[in-house]
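1. Take this sequence and fold it.
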Amino acid sequence: MTTKDWYDRLVPIPERAWINGGTPEPSNLVPWTVHTLDEADIEFWQGTLEASLVDQVTSTLTSYLAGRSD
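-> Sure, this is the predicted structure:
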């Protein structure tokens, strides 16, 4: 997740996509990165996003990893 907006193919997080939680500034998901976090690295809970947005980002990541540009 980032507040930057100049990267190609970012997925904006609309305010309505937050089931609970949120961000203080408009934010975007970066679908071409995968991070594994250790529990000690998590400082606070950000929130929960609608499944449809998570599915969209997962599909974009899968295409990216497979070398497709759909």
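
2. Every contact and neighbour count from this point should use C-alpha atoms.
-> Will do.

3. Distance check, residue 61 against residue 53.
-> Taking CA to CA, to the nearest Å as the measure, residue 61 and residue 53 are separated by 12 Å.

4. what do you get for residue 18?
-> 10 Å.

5. Repeat that for residue 60.
-> In this structure, residue 60 and residue 53 are 11 Å apart, going by CA to CA.

6. Compare those two and say which one has the larger neighbour count.
-> The neighbour count for residue 60 versus residue 53, taken as other CA atoms under 10 Å, is higher for residue 60 (21 against 17).

7. Let's compare: structure for the following, please.
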Amino acid sequence: MFSIQFLLVQWRTTENLLNLTRLNMRYACQYVLYIYFPFIGKVIFFYMFFLHKNILAIEAEKKENKIHTHT
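-> As a prediction, the model looks like this:
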């Protein structure tokens, strides 16, 4: 997926930006909101999506097991 090094670089750039814009924090907050929130949202979405698929698979398996036990 993505490496820790990439995240560290991202954090460094964010930190530098925060240091540069200590006087006007509003722009730094906007930067963080626009860059990181969609990323976090995507991660949560994919996590939920795969979790949902797994739950459906488990449910299907349970039904299959019930059918096998009855016959």
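
8. TM between them?
-> The pair, once superposed, lands on a TM-score of 0.27 when counted by TM-score structural alignment, normalised by the length of structure 1; 26 aligned residues with a CA RMSD of 2.8 Å.

9. residues shared between the contacts of residue 18 and residue 53 of structure 1?
-> Counting by CA atoms under 8 Å, 6 or more residues apart in numbering, residue 18 of structure 1 and residue 53 have no shared contacts at all.

10. Tell me, how many residues neighbour residue 48 of structure 1?
-> 13.

11. give me every residue that touches it.
-> Shown in contact with residue 48 of structure 1 (CA under 8 Å, 6+ apart): 18, 19, 20, 21, 22.

12. Mark which of the residues you listed are part of helices, please.
-> In helices, judged by DSSP state H, none of the contacts of residue 48 of structure 1 are found.

13. for these, which one is nearest residue 65 of structure 1?
-> Closest approach to residue 65 of structure 1 among the contacts of residue 48 of structure 1 (CA to CA): residue 18, at 26.4 Å.

14. Tell me if I'm right that that closest one and residue 51 touch.
-> No. With contacts counted by CA atoms under 8 Å, residue 18 of structure 1 stays clear of residue 51, the gap being 10.0 Å.
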